[in-house]
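Chemist: Mind folding the following:
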Amino acid sequence: MVTSMTGYGKAVHQLSDKKITVEIRTLNSKNLDLNIRLSSIYRQQELPLRQLVAKSLSRGKVDFSVYVEQTGVVVNSKLNLELVESYMRQMGQLDGVMFDNHSHKIQLLEIATKFPDVFSQESKEAAKEDITAIQETTKNAILAVQEFRKDEGDVLELEFNKRIRNIKLLLEQVVEEDIDRLADVRTRLEKAVSEIKEKVDQNRFEQELIYYLEKYDITEEKVRLENHLNYFTETMTVPESQGKKLAFIAQEIGREVNTIGSKANHAAMQQMVVQMKDELEKIKEQLLNVL
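Modeler: Predicted coordinates for the structure are as follows:
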């Protein structure tokens, strides 16, 4: 199975007086890079939440946000009377403001209560109900991220299979072209020697020719490349995503392709090698996003 490191998940939980929203966004990264946004009143829950997210998502750049919105009456709020009176006195000193009748006092009071910090929370600790709700909502958001990552991984797997098939087809063409390649090399060498118009020890020439042709033989590279391509495909089918392992196999594929290219000494085969490299580069680019 291929799983992407790119994902998004959102979960909402409604309490009697609060709406809790958890959002998780993930991008690719070599390791886990977790950034948490959490209200100060819930800071004591940061470590448990961090552990929960890290265990479930394992790798990637993760932005984790918890939003708590008041939707009902805040019963544990306290009005800061001294601050309200201070705001009203300051407004009463403004030019043209009448502060000497009941109606104007009511208007000033309404304005003053809209200023910051006039209401303070009596309790500085999060309620157990809130903590439980945040944890459950986080789990649901993680499930949504994992589903998103799986869907993205399915798309990547289709792309990888396409590129691997293309490389295999090019390898088959290389094998067909290789049948006549060494014969052509031998013919060119024999022609070159004959044009020298010097007597040549035939036995020595054959020995040197065999040595030379062996240097250009790509039989082992073809076999190893085919094995690596099959191993890449098999690794994608295991239950857990194996991004790092697939990247290692891709490196081995590249090594064999490069060796074939250096040994080819044949224009048509080298063109096929360039095409294989192009397909492999597209695989490597997408592997950066695999978990």
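Chemist: drop to CA atoms for contacts and neighbour counts, all remaining ones
Modeler: Noted.
Chemist: and the gap between the residue lying closest to His266 once chain neighbours are set aside and Gln251?
Modeler: Excluding its sequence neighbours, the residue lying closest to His266 (C-alpha to C-alpha, 6 or more residues apart in numbering) is Arg181, at 7.2 Å. Counting by C-alpha to C-alpha, to the nearest Å, the gap from Arg181 to Gln251 is 27 Å.
Chemist: Next, the second sequence, to be compared with the first:
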Amino acid sequence: MTGFGKGEAALRNKKITVEIRSLNSKQLDLSLRLPAVYRQSEYEIRNLIARTIQRGKVDVFVTVESQAVETSAHINKEAFEAYYRQIADICAGNRDLAGVHADALVIQSILRLPDVVSTEAEAIPEEEHAALLAAVEAAAAHLDAFREQEGAILIADLLRRVELIEQYKTEVVPFEKARTETVKARILDNLSKLAVDVDRNRLEQEMIFYLEKLDITEEKVRLTNHCNYFREVASSEEGAGRKLGFIAQEMGREINTMGSKANEPNIQILVVKMKDELEKIKEQVLNIL
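Modeler: Purely as a prediction, here's the structure:
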């Protein structure tokens, strides 16, 4: 299910911001972007998010704003001075190089020499680590709340469409009764055109057998049961998306059978309307965990 969550944590001279965005997906596809200094906390961040978000394409962005000037680069004074003395000694013993040791270019060259400048990966303080995880938890909680709100709206829409399907199923009844008389009249009319003797008792038996094949009472009963079960699961179970999808498939089977047995244009129109609502249900169910 789509959603967005944001969490912030403030320290004395830093502000940590965590943003989480999610899109629909069958599994959890987690992408994490964070500053290099927080890489040591990546495993914990992933676990925190996975406990709240079971599936979806999830993008996590961690940024940090620092009010103090900080750098992980350090100049090795001993190495710098050793290089500088060596260059100065060389220049002092060579008249062509006299005075070169004081040039700024020399200083820049020394800074590029091995072991003069080093970058150390320092562990972040415990206070900052706790603030980072708190921001992640807050963002995940806001995302979860956003998705719950969206889910409630989505469930209401699904239940409304289930009601429409049942309404269309009820509208089938008068056409179903008229259809029986129409089928009987059509059969008798065709027989009269044949100008042959007909065994009326046998005709009645065959007509009853034929009309029983067109009867959709059983399909309507099963469709009603599926609709009731859909409501029950939607209102009482967590993580019901997959199960609702299965129920929608069963509803589709009954509606398709009603359509194949319809043999009446008005019933076919109502079946098409039911199918339309059912397809919208199947699309929306994919957005539910």
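Chemist: that older thread, neighbour count: Arg181 and Gln251 of structure 1, which is higher?
Modeler: Legend: neighbour count by other C-alpha atoms under 10 Å for Arg181 of structure 1 and Gln251, higher for Arg181 (20 against 15).
Chemist: which position in structure 1 aligns with Thr257 of structure 2?
Modeler: In structure 1, the residue matched to Thr257 of structure 2 (TM-score structural alignment) is Thr259.
Chemist: Whatever helix or strand its match lives in vs structure 2, average offset?
Modeler: Assigned by DSSP states H and E, Thr259 of structure 1 belongs to helix 243-264. Superposed on structure 2, helix 243-264 of structure 1 shows a mean distance of 0.7 Å to its aligned residues (mean C-alpha distance after the TM-score superposition for structure 1).
Chemist: After that helix, which helix or strand is next?
Modeler: Remark: after helix 243-264 of structure 1, the chain's next helix or strand is helix 267-287, criterion DSSP H and E.
Chemist: So which bits of that following helix are buried?
Modeler: Neighbour counts over helix 267-287 of structure 1 (16 or more other C-alpha atoms under 10 Å) mark 269-270, 272-273, 276-277, 279-280, 283, 286-287 as buried.
Chemist: Can you lay out those as JSON lines showing distance to Gln51 of structure 1?
Modeler: Shown next, in JSON lines, are the buried residues of helix 267-287 of structure 1 (distance: C-alpha to C-alpha, whole Å):
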{"residue": "Met269", "distance to Gln51 of structure 1": "52"}
{"residue": "Gln270", "distance to Gln51 of structure 1": "51"}
{"residue": "Met272", "distance to Gln51 of structure 1": "49"}
{"residue": "Val273", "distance to Gln51 of structure 1": "46"}
{"residue": "Met276", "distance to Gln51 of structure 1": "42"}
{"residue": "Lys277", "distance to Gln51 of structure 1": "41"}
{"residue": "Glu279", "distance to Gln51 of structure 1": "39"}
{"residue": "Leu280", "distance to Gln51 of structure 1": "36"}
{"residue": "Ile283", "distance to Gln51 of structure 1": "32"}
{"residue": "Gln286", "distance to Gln51 of structure 1": "28"}
{"residue": "Leu287", "distance to Gln51 of structure 1": "26"}
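Chemist: Quickly name whichever of those is closest to Gly92 of structure 1.
Modeler: Gln286 (66.1 Å; C-alpha to C-alpha).
Chemist: which residues of structure 2 does stretch 14-21 of structure 1 align to?
Modeler: By TM-score structural alignment, stretch 14-21 of structure 1 lines up with residues 10-17 in structure 2.
Chemist: Return the residue of structure 2 aligned against the residue nearest to His266 of structure 1.
Modeler: Per TM-score structural alignment, Arg181 of structure 1 is aligned with Arg179.
Chemist: with structure 1 superposed, average distance for the longest helix belonging to structure 2?
Modeler: Identified as the longest helix of structure 2 according to DSSP state H is helix 126-194. Superposing on structure 1 and averaging over aligned pairs (mean C-alpha distance after the TM-score superposition for structure 1), helix 126-194 of structure 2 comes out at 1.3 Å.
Chemist: Show me what secondary structure element comes after that helix.
Modeler: Past helix 126-194 of structure 2, the next helix or strand by DSSP H and E is helix 200-214.
Chemist: helices or strands up against the helix or strand following that next one?
Modeler: The helix or strand immediately downstream of helix 200-214 of structure 2 is helix 217-236, counting by DSSP H and E. Using 3 or more C-alpha pairs under 8 Å, 6 or more residues apart in numbering; DSSP states H and E, the elements in contact with helix 217-236 of structure 2 are helix 126-194, helix 241-262.
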